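Asks: Provided below are the primary sequence and the corresponding predicted coordinates.
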Amino acid sequence: MTAAAARAIAGSLAPEPALDRPDLLAEPVAAALRALPAEQAADCLVAAIDPELADTAAFCAAYGSPLEASANCVVVAGARSGERRYAACVVLATTRADVNTVVRRRLDVRKASFAPMDEAVALTGMAYGGITPFGAPADWPVLVDTAVLATPAVVVGSGVRASKLLVPGAVLGELPGAEATEGLGR
C-alpha cells in the first residue's frame, strides 16, 4: 500500500506494520497475516482504537477515516439438508451485503441470514465488531465484493475491538477461500 493511500484512510490513526503488533490482533488474524507472502503482509497496517468506537460509523466519525474506505465483514449462515453452511462476506461500509440473493445462491441454501453473534464469535475466534476476513475458518468461502477489491486501501476489523487493519483492497482477494463477488454489496 502506498503511503498516500494509507494517509488517505488513516484519519487521525497512527498505523504500524501489523506483524509488528500481534498484541493488536486476534490470534487467527495474526496467523493469517503471517501466512501472506512477505510483500503483501508488509502492506498490512494496524492501528489501536478505543474499543467503544469499533462500530464503523462511530469509528469513522471519531478518527476521520472516510466511510467509503471502510469495509465490513459479516458472517452469513444457511442450512441445506441439515448441514449448516457459512460465508464471510466483505462489502464497503456504504453498502449492504445482498444476503437474500447473492449469498443464498452461493451457499446453495433456501434461506440465508446473518449468523447469531455468539455463533459468529465462537466459530471465528474473533470479537463481535472486529470480525474480519483475515483468519476466517478455512472451510468457509470469503465473498469479497469487487468494489472492495478495487479500493486502493480499506479499513477492516482486526479480530478485536481495540484496533483496525488498513490494507490494500486487492489483498482481500488473495486470502484463502476468497471469491471476487460482483454485486455482493448493494
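Replies: Received it, and whenever you're ready, just let me know what you need.

Asks: Could you use CA atoms for every contact and neighbour count after this?
Replies: Noted.

Asks: Which stretches in the protein count as helices?
Replies: Under the criterion DSSP state H, the chain contains helices at 3-10, 27-35, 38-42, 56-63, 104-107, 117-124, 146-149, 169-172.

Asks: Nearest spatial neighbour of the residue minimising distance to the centre of the chain, chain-adjacent residues omitted?
Replies: Centre of the chain computed as the mean C-alpha position; nearest residue by C-alpha atoms, centre = their mean is Thr132, 3.3 Å away. Closest residue to Thr132 apart from its sequence neighbours, by C-alpha to C-alpha, 6 or more residues apart in numbering: Gly157 at 4.9 Å.

Asks: what about the one you found, distance to Phe114?
Replies: 17 Å (C-alpha to C-alpha, to the nearest Å).

Asks: How about Ala32?
Replies: In this structure, Ala32 and Phe114 are 23 Å apart, going by C-alpha to C-alpha.

Asks: Of the helices of the chain, which is nearest Ala93?
Replies: helix 56-63 (7.3 Å; C-alpha to C-alpha).

Asks: So what touches the closest one?
Replies: Ala10, Gly11, Ser12, Leu13, Leu53, Ser65, Pro66, Leu67, Ser70, Asn72, Ala93 (C-alpha atoms under 8 Å, 6 or more residues apart in numbering).

Asks: next up, a second structure to put side by side with the first:
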Amino acid sequence: MNRAEGTLSWSPAADHPEHLAPAVVSSLPLAPSARVAVIDPTLADTAAFCEAYDSAPEHSANCVVVAGKRNGELRYAAVVVLASSRADVNGVVRRHLDVRKISFAPQEDAVALTGMEFGGITPVGLPDGWPVLVDEAVVAAGQVVIGSGIRASKLVVDASELAALPTAEVLALAQGS
C-alpha cells in the first residue's frame, strides 16, 4: 500500500471536476499527476483523515493561508508543510514575506479570497501572484495528499509539482529546520 494513498481509491483529477473547487479545476494543468478521492467531509481535517484512511501524516501536506502587514499593505501567502510538522510562521515565514506582523488569515477571508472551503484549501488554484511557500520536507516526501478545494475529497500529487507552481518557493519552513 502506498503511504500517501492509504485505503482510498484514486482517479485522475481531470476526469472528476465535480469533486474539486472550480479554482482547482482551472489549475489542474499545473499538477498533471493529481488524482482525486472522495472522502467523508467530516473527516477532512488532517488527523482524522490520516487515521480513517490509513494515510501516513508524513505524506499529508497542510496548506494554510497567512496574512501579514507592512506599511499598511496586507500581504497574503500560502504555507505548505507536512502534517507531521509545524510551520515557523512567526519566524521564517514572517521574515521571508518581509512583514512586521503575521497571523493565520481569518477563516472567512481565506475562504472568500481562495474560493475554496475551509479545511480543503490547497496550493493548486490559489489567487494569481500569491506566494506559495513549500517546506523542503514536503518536496522530499515524494507523493503527498493535499486538499482539493472542498472538504469532500482529497488530491494526491507528486510534491515536485507543488514546488514547480508559478509562485512557489521551497524553504526550510518547519520549526526546528
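Replies: Looks like it came in fine. Because the structure is predicted, anything quoted here is derived from the model rather than measured.

Asks: which one in structure 2 is aligned with the residue nearest to the centre of structure 1?
Replies: Aligned by TM-score structural alignment, Thr132 of structure 1 pairs with Thr122 of structure 2.

Asks: hang on, its match packs against Val145?
Replies: No - counting by C-alpha atoms under 8 Å, Thr122 of structure 2 does not reach Val145; the two are 10.0 Å apart.

Asks: Show the contacting residues for the residue lying closest to Leu33 of structure 1 once chain neighbours are set aside.
Replies: In space, not counting the residues next to it along the chain, Leu33 of structure 1 is nearest to Ala41; the distance is 5.9 Å by C-alpha to C-alpha, 6+ apart. Each residue near Ala41 of structure 1 by C-alpha under 8 Å, 6+ apart is listed here: Ala18, Leu19, Leu33, Arg34.

Asks: Give the aligned range of stretch 143-154 of structure 2 in structure 1.
Replies: Going by TM-score structural alignment: stretch 143-154 of structure 2 matches residues 153-164.

Asks: mind checking the end-to-end distance for the matching stretch?
Replies: In stretch 153-164 of structure 1, first residue to last residue: 13 Å (C-alpha to C-alpha).

Asks: swap in stretch 49-59 of structure 1?
Replies: End-to-end distance for stretch 49-59 of structure 1, by C-alpha to C-alpha: 8 Å.

Asks: Could you do stretch 96-106 of structure 2 as well?
Replies: This stretch, stretch 96-106 of structure 2, spans 21 Å end to end (C-alpha to C-alpha).

Asks: before we move on, what about stretch 87-103 of structure 1?
Replies: End to end - C-alpha to C-alpha - stretch 87-103 of structure 1 spans 8 Å.

Asks: buried residues in that stretch?
Replies: For stretch 87-103 of structure 1, the neighbour count (16 or more other C-alpha atoms under 10 Å) marks Ala87, Ala88, Cys89, Val90, Val91, Leu92, Ala93, Ala97, Asp98, Val99, Val102, Val103 as buried.

Asks: who touches stretch 62-80 of structure 2?
Replies: Here stretch 62-80 of structure 2 makes contact (C-alpha under 8 Å, 6+ apart) with 46, 61, 81-83, 87, 94, 97-105, 110, 121-123, 130-135, 138, 146-147.

Asks: Look up the counterpart of it in structure 1, residue range please.
Replies: Stretch 62-80 of structure 2 maps onto residues 72-90 of structure 1, going by TM-score structural alignment.

Asks: before we move on, back to that, looking at Gly157 and Phe114 of structure 1, which one has more neighbours?
Replies: The neighbour comparison of Gly157 of structure 1 against Phe114 (other C-alpha atoms under 10 Å) goes to Gly157, with 31 against 16.

Asks: dump the residue contacts of Val156 of structure 2.
Replies: Val156 of structure 2 touches Ala4, Glu5, Ser33, Ala34, Arg35, Val36, Gln143, Val144, Val145, Ile146, counting by C-alpha under 8 Å, 6+ apart.

Asks: on that earlier part again, give me the buried subset of the contacts of stretch 62-80 of structure 2.
Replies: For the contacts of stretch 62-80 of structure 2, buried by 16+ other C-alpha under 10 Å: 46, 61, 81-83, 87, 94, 97, 99, 102, 104-105, 110, 121-123, 130-135, 138, 146-147.

Asks: counterpart of Arg35 of structure 2 in structure 1?
Replies: With TM-score structural alignment as the criterion, the equivalent of Arg35 of structure 2 in structure 1 is Leu45.

Asks: Would you quantify the distance from that match to Glu182 of structure 1?
Replies: 26 Å.

Asks: what about those two, which has more around it?
Replies: Remark: of Leu45 of structure 1 and Glu182, Leu45 carries more neighbours, 22 against 12, as counted by other C-alpha under 10 Å.
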